[in-house]
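[1] here is the input, now give the coordinates:
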Amino acid sequence: MFVNPWAYLVSTLIVLPVGFIWYNPKVFGTIWMREAGVNADAAKSANMFKIFGLTILFSAMATMMLQGIVVHQFGALSMIGGMPFADTAKPSYAAFMADYGATFRTFKHGMLHGAMTGLFLALPIIGTNSLFENKSWKYIWINVGYFIICFTLQGGVLSAWEN
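    Prediction:
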């Protein structure tokens, strides 16, 4: 009812083109490498299969959580115990979903919640770790900016692509 596997797949894979652009040397890549202390030669010998494989896995995990944040109807669904109980829920659930089942299911609304998630979730996590690692604010904002862009686009896809 709420889960579109194509939206999940596209949302999960959004991180790759955004990362290719965001961390390109002509955008933020050179600054990020300097601030992160990453050596370009060492980066070339990294295990790219592991890096990109885990990136996709982590993005899929984030997509699963983001779906519940950007699609408000998941709150109503959780009140009845989840999808297995949708058919046996009280009539009030069916009436609520008939009235509000597609409310706020727009790309723009999903982008808003995605951006807020990036700002209010990614920033505290990355910021805290980075401060303890003695990283610069440039490093923090480059990484947080990446997640704000990714979550914004992912939120838009997840919210708008209902079926």
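
[2] drop to CA atoms for contacts and neighbour counts, all remaining ones
    OK.

[3] what's the spacing between the residue minimising distance to the centre of the chain and residue 45?
    The chain has residue 151 as the residue nearest its centroid, 3.7 Å off, counting by Cα atoms, centre = their mean. Residue 151 sits 29 Å away from residue 45, taking Cα to Cα, to the nearest Å as the criterion.

[4] residue 7: which element?
    Using DSSP states H and E, residue 7 sits within helix 5-13.

[5] can you check residue 123 too?
    Going by DSSP H and E, residue 123 is in helix 123-132.

[6] distance check, the residue located most distally from the centre of the chain against residue 80.
    The C-alpha centroid of the chain is most remote from residue 91, which lies 33.5 Å away (Cα atoms, centre = their mean). From residue 91 across to residue 80, the span is 11 Å (Cα to Cα).

[7] what sits against residue 64?
    residue 8 (Cα atoms under 8 Å, 6 or more residues apart in numbering).

[8] now it, what's its secondary structure?
    What DSSP: H, G, I helix; E, B strand; the rest coil gives for residue 64 is helix.

[9] where does residue 143 sit: helix, strand or coil?
    Under three-state DSSP, residue 143 comes out as helix.

[10] to compare with the earlier structure, here is another sequence to fold:
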Amino acid sequence: MEINFLALALASLSTLAVGFIWYHPKVFGNIWMRESGTSMEKMQGTNMALMFGMSLLYAFFIAIVLQALVIHQMGAFGTVGGNVQDPQYIQFMEAHGNKFRTFKHGALHGFLSGLFFALPVIGVGSLYERRSWKYVLIAGGYWVVTCMIMGGIICAMK
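    The predicted structure is shown next:
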């Protein structure tokens, strides 16, 4: 099983697209700014190229992990130590190579990853930062939706 870097790149880019909509002032942007203690003036003083560049890098790291969570065949790949010439691996991939490789299936696993991993990570940090539940639901909700879309993209692109 080869790593599909195009799928990982598209999944990473999807985080910016979702963020553009999610954090738009007419959606959750104004509430998020109020709850996070930031403002448009504060945001404008930021190096946006660096912020978006680092966001894409972090999203790529997340995509790499999601790949292992949404594509079941990655388990077989890991079991044989990445040796795609292993006869058992070849036999497994012939029988099961494209099973559960749909956007819908990847979105399900991405949703579960966002709900049971990303949201709690945001939630725990927010407890210690004394953030509100609105903040947790907005920031955590973004990652639940984003992981769902990323998982769908990664799983569907064979």
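
[11] for residue 27 of the first structure, which non-adjacent residue is closest in space?
    Distances taken as Cα to Cα, 6 or more residues apart in numbering put residue 21 closest to residue 27 of the first structure, at 7.0 Å, once the chain neighbours are dropped.

[12] buried residues in the helix or strand hosting the one you found?
    In this assignment (DSSP H and E), residue 21 of the first structure forms part of helix 15-22. Using 16 or more other Cα atoms under 10 Å as the burial criterion, the residues of helix 15-22 of the first structure that qualify are 15, 18, 22.

[13] any idea which element residue 33 of the first structure lies in?
    helix 29-36.

[14] mean deviation, that helix versus the second structure?
    Compared with the second structure after fitting, helix 29-36 of the first structure has a mean deviation of 0.3 Å; criterion: mean Cα distance after the TM-score superposition for the first structure.

[15] what residues sit buried inside that helix?
    Applying a neighbour-count criterion of 16+ other Cα under 10 Å, one finds 29, 31-33, 35 buried in helix 29-36 of the first structure.

[16] how about stretch 47-58 of the first structure?
    Those would be 55-56, for stretch 47-58 of the first structure by 16+ other Cα under 10 Å.

[17] what's next to it, contact-wise?
    Counting by Cα under 8 Å, 6+ apart, 12-13, 15 sit against stretch 47-58 of the first structure.

[18] now these as a markdown table including distance to residue 71 of the first structure?
    Compiled in a markdown table, the contacts of stretch 47-58 of the first structure are given as follows (distance: Cα to Cα, whole Å):
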| residue | distance to residue 71 of the first structure |
| --- | --- |
| 12 | 16 |
| 13 | 19 |
| 15 | 20 |
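
[19] which one of those residues is nearest residue 66 of the first structure?
    Checking the contacts of stretch 47-58 of the first structure against residue 66 of the first structure by Cα to Cα gives residue 12 as the nearest, at 10.5 Å.

[20] can you count the residues close to the closest one?
    If you count neighbours by other Cα atoms under 10 Å, residue 12 of the first structure ends up with 22.

[21] aligned to it, what sits in the second structure?
    Aligned counterpart of residue 12 of the first structure in the second structure: residue 12 (TM-score structural alignment).

[22] distance of its match from residue 29 of the second structure?
    Shown here: residue 12 of the second structure relative to residue 29 of the second structure, a distance of 21 Å by Cα to Cα.
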